[in-house]
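Give me a model of this one.
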Amino acid sequence: MKIKEEEKLFNKGFITITIINFVVFLVYYCFVVITAKYATQSLGASTAQAGFAVGIYIIGTLLARLYIGKKLELFGRRAVLRYGALFYLITTAAYLVSSNIFILDGVRFLNGFGYGAVSTAANAIVTAYIPEAKYGEGINYYGLSTSLAAAIGPFIGLLLLPLVGFKAIIILAVVLAFITMLACFKFKVNNIVLTEESRAKINTFSLESFIEFKVLFIAGIAFLIGIAYSSVLGFLSIYADQLHLVTAGAFFFVVYALVVTLTRPMSGKIFDRHGENAVMYPSFICLTIGLILLAFTGNTFVLLASGAFVGLGYGTFMANGQAVTLKLVEKDRIGVALSTYFIGLDLGLGVGPYLLGAVKGLLGSYQHIYIFCAVIPIIVAILYMIFYKPGKATKVNG
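Just a heads-up that it's a prediction; the model follows:
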């Protein structure tokens, strides 16, 4: 493809799909930190019902990743991106009619499906705009859009909810989703031309048609890292309130975003020049340090320092795990492979709060949850060292 032969990383297509991805994730992360509070305070839901309303979004996302990941190249990347964005807009607007917890559950499920469809298409489309020699750098810049959304979205949600209320945030999200949909319909997307053998494989109902086995290990690692980070998304607001550091808790995500923005380009270049191990091990170490600092924080400085290390850890891993995934598969399996990777990551983020809630019942405090989660990246590093062989995954970067 002509686009793939271009050596310029920041071409129009790359920038456009990166911005689209940022807004889609921004809307998701904005809602994820405020849904439980809205469900309990405005809809009279129990804590269990509120937790289900948060988690059912991930179920919709996982179903979308499984189905769309399998059928992406058959349907065509262009169609999935455009009509997925339209569905995402409609289901985002549907929050306005969520007058009870059951309607909210349905809206969350459908909105999660729309989010999964658009993000799966975008993750595949961006690979066509990155020169092969710059895959690590390109994916890191693209992943920056996700990492920034994971920081800015919760910050916006936590900041605006007490000021303007849930419905005002919905309206803002609808406007953003509408602009994104227009961009998707105007954006030029080249579909992959499939061979008859590839089409037959896609239409075959088998586990291989839904899951890429070559990336199961890195997807499993992503699942564990997702559980560790879910402790931040799920409990930081409550934990900061207990410590009387509510304002610092909101700015935790700002520090996270700044650190990710400053370090992401460097980590991408290190990935390309020295291989994945040069960035993966430091990401595990930094996430552990960040969670330990969070567990023992007693003032604003330590809390914000924790945000910096969590950004270096989770933010770096998220993009470089995606880059590793791309190195392991052929072009016609990119959609399924990325879907498999993000299923692992999303599943960790989704089930994490439930699992950690049970751990809290055993350990007794949020501090112990963060200590528990700090151990997870250490276990991940050991598993990665034993089972992952980077020498077998050099196809893309040569």
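
from here on, contacts and neighbour counts on C-alpha atoms
Will do.

tell me the residue furthest from the middle of this protein?
Taking Cα atoms, centre = their mean, the residue of the chain most remote from its mean C-alpha position is residue 196, at 33.0 Å.

how near is the spatially most central residue of the chain to residue 21?
Geometric centre of the chain, nearest residue: residue 146, 6.0 Å, by Cα atoms, centre = their mean. Remark: distance between residue 146 and residue 21 (Cα to Cα, to the nearest Å) = 7 Å.

swap in residue 266?
For residue 266, the distance to residue 21 - Cα to Cα - is 21 Å.

When those two are compared, which one has more neighbours?
Remark: of residue 266 and residue 21, residue 21 carries more neighbours, 25 against 14, as counted by other Cα atoms under 10 Å.

element containing the residue nearest to the centre of the chain, please.
Using DSSP states H and E, residue 146 maps to helix 135-164.

Which strands and helices lie in contact with the helix or strand following that helix?
On the C-terminal side of helix 135-164, the closest following helix or strand by DSSP H and E is helix 166-186. In terms of contacts (3 or more Cα pairs under 8 Å, 6 or more residues apart in numbering; DSSP states H and E), helix 166-186 is packed against helix 12-32, helix 77-93, helix 135-164.

List the buried residues in the helix or strand just after helix 166-186.
Once helix 166-186 ends, the next helix or strand along the chain (criterion: DSSP H and E) is helix 196-203. The neighbour-count check on helix 196-203 (16 or more other Cα atoms under 10 Å) flags residue 202 as buried.

what do you get for stretch 151-160?
151, 152, 153, 154, 155, 156, 157, 158, 160.

Save those as a markdown table, and put in distance to residue 360 too.
A markdown table is the format used below for those (distance: Cα to Cα, whole Å):
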| residue | distance to residue 360 |
| --- | --- |
| 151 | 25 |
| 152 | 27 |
| 153 | 26 |
| 154 | 23 |
| 155 | 25 |
| 156 | 27 |
| 157 | 25 |
| 158 | 23 |
| 160 | 29 |
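
From the chain's centre, how far out is the strand or helix carrying residue 123? Work that out for me.
If you go by DSSP H and E, residue 123 is part of helix 101-125. Distance of helix 101-125 from the chain centroid (Cα atoms, centre = their mean, to the nearest Å) equals 13 Å.

Could you also give me the structure for this next sequence, so I can compare it with the first?
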Amino acid sequence: MEVTQKSEEKLWSFSFVTLILSTFMLFLGFQMLLPTLPVYVKDHGGDSTSVGLVIGMFTITALIIRPFAGSAADRMGRKPILFIGLIITILSISSYIFAITVFLLLMLRLIHGLGWGMSTTIYGTIASDIIPKSRRGEGMGYFGLSISIAMMLGPLLGIWLMNTYGFLILFVLASLFSLGSLLLSNFSAPDKQKDNRGSTHKPFLSSLFDRNALFPSLLMLIIAITYGGIVSFITLFAEEKQIDHVGWFFFTNALCLIIIRPIAGKVFDRRGEFLVLFPGGVLGIAALYYISFTDSTIDLIISAILYGFSFGLIQPSLQAWTINRASPEKRGAANGTFFSAYDSGIGIGAILLGAYANVTSYSSMFKLSAFTFVLYLLVYGLYLWKAKRNKESNSHPIERTTPY
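Predicted structure coming up:
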């Protein structure tokens, strides 16, 4: 019994390491495009609204496909869905160079969103399969490091390639990294089809979403709105303010994510979600309000530190919380629900904040984004208040004379 327990608590394995590497390569190719696609849109005659649409519409198809991908993973197994998603991703990125108009680029982004939604949902599901429950916060933190490192290196590499060699080489290398992800994914984890046969007996519509994942996913949606504004417009904001080396924002932001994720995961496992979710919200307000007054590279780095610690505390903790609330046969649906909310927030942020910036300014847009974190804290505070009230009611059942 003791040997079995130790085996169950093992975190690092060959499957987990290859999963991290495969995820890193996929996100590296993706992150290379985040600060460069807005410039590509501008070069093809687009404005801030067009940039928001190109970023936002990508998330719409990812949002649509994620529940189906998660359900299919629970019913059919992880790897077939993952392979299809990665192939679509590779073909989409390699076709960007042929998009000579904003409309064509928008169409390719819609297709790319399908592949991205499928592959990232399944990677998160495989991670939840591999990581033992008692170390889920810690394990998700380490899994998220692959994404954070890609966030640190990808934008710098993408901007350097764009400025030095142009968009052709940029898109080719981004495609090759996605291809590397496909090759490595074959070793990332054993397929879980046999473990999840019970989910095939559930009605199709109920298998698309996991009800237990809805509240943490709602919080993720709210936070992702701010991220949609940052990834879509921080490069253009720096150009407007004549701030050089905007790549340092992405580097510093991701470096802070790398530092805080393992710490946040351990705090989540040992003390619960409050000690990571609440401080993360406060830091988020400070970060976005500070960005709105930024006019130098140093200011940009300071705001990146604040935002990196904020997002690094919140995102992996919400994902671990989502998985902890889900039954094993619903992990695919839970991850689909969580990432659908993530995509929805990014899309909403890119489109609405882009339209707002078009009639005001990027500085005003980031001030507005800061209030999104206020909303996040209010919603989370309401949840805590209701949970405390329910706990008090359950501890005094005799005193309940009226139904709630």
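
rewinding a little: pull the contacting residues for the residue nearest to the centre of structure 1.
Residues near residue 146 of structure 1 by Cα atoms under 8 Å, 6 or more residues apart in numbering: 21, 22, 25, 26.

can you check residue 121 of structure 1 too?
Residue 121 of structure 1 touches 72, 77, 80, 81, 335, counting by Cα under 8 Å, 6+ apart.

What's the match for residue 259 of structure 1 in structure 2?
Aligning on TM-score structural alignment places residue 259 of structure 1 opposite residue 256 in structure 2.

now do residue 384 of structure 1
Residue 384 of structure 1 maps onto residue 380 in structure 2, by TM-score structural alignment.

quick one on the thing from earlier: got a winner among the contacts of residue 146 of structure 1 for most neighbours?
The most crowded member of those, judged by other Cα under 10 Å, is residue 26 (27 neighbours).

Distance check, the closest residue to residue 282 of structure 1 other than its chain neighbours against residue 288 of structure 1.
Distances taken as Cα to Cα, 6 or more residues apart in numbering place residue 313 nearest to residue 282 of structure 1, at 7.3 Å, with adjacent residues excluded. From residue 313 of structure 1 across to residue 288 of structure 1, the span is 8 Å (Cα to Cα).

more neighbours, those two?
Between residue 313 of structure 1 and residue 288, counting by other Cα under 10 Å, residue 313 is the more crowded of the two (29 against 26).

isn't the more buried one right next to residue 279, touching?
No: with contact defined as Cα atoms under 8 Å, residue 313 of structure 1 and residue 279 do not form a contacting pair (9.6 Å).

Check the contact lists of these two and give me the overlap.
When Cα under 8 Å, 6+ apart defines a contact, no residue borders residue 313 of structure 1 and residue 279 alike.

on that earlier part again, taking the contacts of residue 121 of structure 1, tell me the two that lie furthest apart.
81 and 335 (12.6 Å; Cα to Cα).

any idea what residue 61 of structure 1 aligns with in structure 2?
In structure 2, residue 61 of structure 1 lines up with residue 62, judged by TM-score structural alignment.

Tell me which residues touch its match, please.
Contacts for residue 62 of structure 2 were tallied using Cα under 8 Å, 6+ apart; they are 113, 114, 115, 116, 117, 118, 340, 343.

these two touch, right, residue 26 of structure 2 and residue 181?
Yes: counting by Cα under 8 Å, residue 26 of structure 2 does reach residue 181; the two are 5.4 Å apart.

for the nearest residue to the match of residue 259 of structure 1 once chain neighbours are set aside, what are its contacts?
Closest residue to residue 256 of structure 2 apart from its sequence neighbours, by Cα to Cα, 6+ apart: residue 308 at 5.0 Å. For residue 308 of structure 2, the contacting residues are 252, 253, 254, 255, 256, 257, by Cα under 8 Å, 6+ apart.

Quick one: average offset of stretch 104-113 of structure 1 versus structure 2, please.
Compared with structure 2 after fitting, stretch 104-113 of structure 1 has a mean deviation of 1.9 Å; criterion: mean Cα distance after the TM-score superposition for structure 1.

coming back round to it: next, format the helices and strands packed on helix 166-186 of structure 1 as TSV and append distance to residue 351 of structure 1.
TSV is the format used below for those (distance: least, Cα to Cα, whole Å):
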stretch	distance to residue 351 of structure 1
helix 12-32	13
helix 77-93	23
helix 135-164	17
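
Among the ones you listed, which comes closest to residue 307 of structure 1?
Closest among those, using Cα to Cα: helix 135-164, at 9.8 Å.

The closest one vs structure 2 - mean distance after superposition?
Counting by mean Cα distance after the TM-score superposition for structure 1, helix 135-164 of structure 1 comes out at 2.1 Å.

just stretch 55-66 of structure 1 next, same as before
Mean deviation for stretch 55-66 of structure 1: 1.7 Å (mean Cα distance after the TM-score superposition for structure 1).

re earlier: so what's the residue nearest to residue 282 of structure 1 up against?
Applying Cα under 8 Å, 6+ apart, we find residue 313 of structure 1 in contact with 282, 283, 284, 285, 286, 287, 288, 290.

make it 10 Å
Going by Cα atoms under 10 Å, 6 or more residues apart in numbering, residue 313 of structure 1 touches 225, 229, 256, 260, 279-291, 307, 377.

Map residue 330 of structure 2 across to structure 1 for me.
In structure 1, residue 330 of structure 2 lands on residue 333 (TM-score structural alignment).

Would you check that residue 287 of structure 2 makes contact with residue 371?
No: between residue 287 of structure 2 and residue 371 there is no contact under Cα atoms under 10 Å: 11.3 Å.

Of the two, give the one with the bigger neighbour count.
Set residue 287 of structure 2 next to residue 371 and count neighbours by other Cα under 10 Å: residue 287 wins out with 25 against 16.

Show me what the more buried one lines up with in structure 1.
When structure 1 is aligned by TM-score structural alignment, the residue opposite residue 287 of structure 2 is residue 290.

Kindly confirm whether my reading is correct that its match touches residue 307.
Yes: here residue 290 of structure 1 reaches residue 307: they are 6.7 Å apart, a contact under Cα under 10 Å.

and stretch 90-100 of structure 1, which residues are buried?
90, 91, 92, 93, 94, 95, 96, 98.

Just send those residues back as JSON lines, with distance to residue 273 of structure 1 too.
What follows is those, written out as JSON lines (distance: Cα to Cα, whole Å):
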{"residue": "90", "distance to residue 273 of structure 1": "43"}
{"residue": "91", "distance to residue 273 of structure 1": "43"}
{"residue": "92", "distance to residue 273 of structure 1": "41"}
{"residue": "93", "distance to residue 273 of structure 1": "45"}
{"residue": "94", "distance to residue 273 of structure 1": "46"}
{"residue": "95", "distance to residue 273 of structure 1": "46"}
{"residue": "96", "distance to residue 273 of structure 1": "49"}
{"residue": "98", "distance to residue 273 of structure 1": "50"}
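
Sweet, I'm off.
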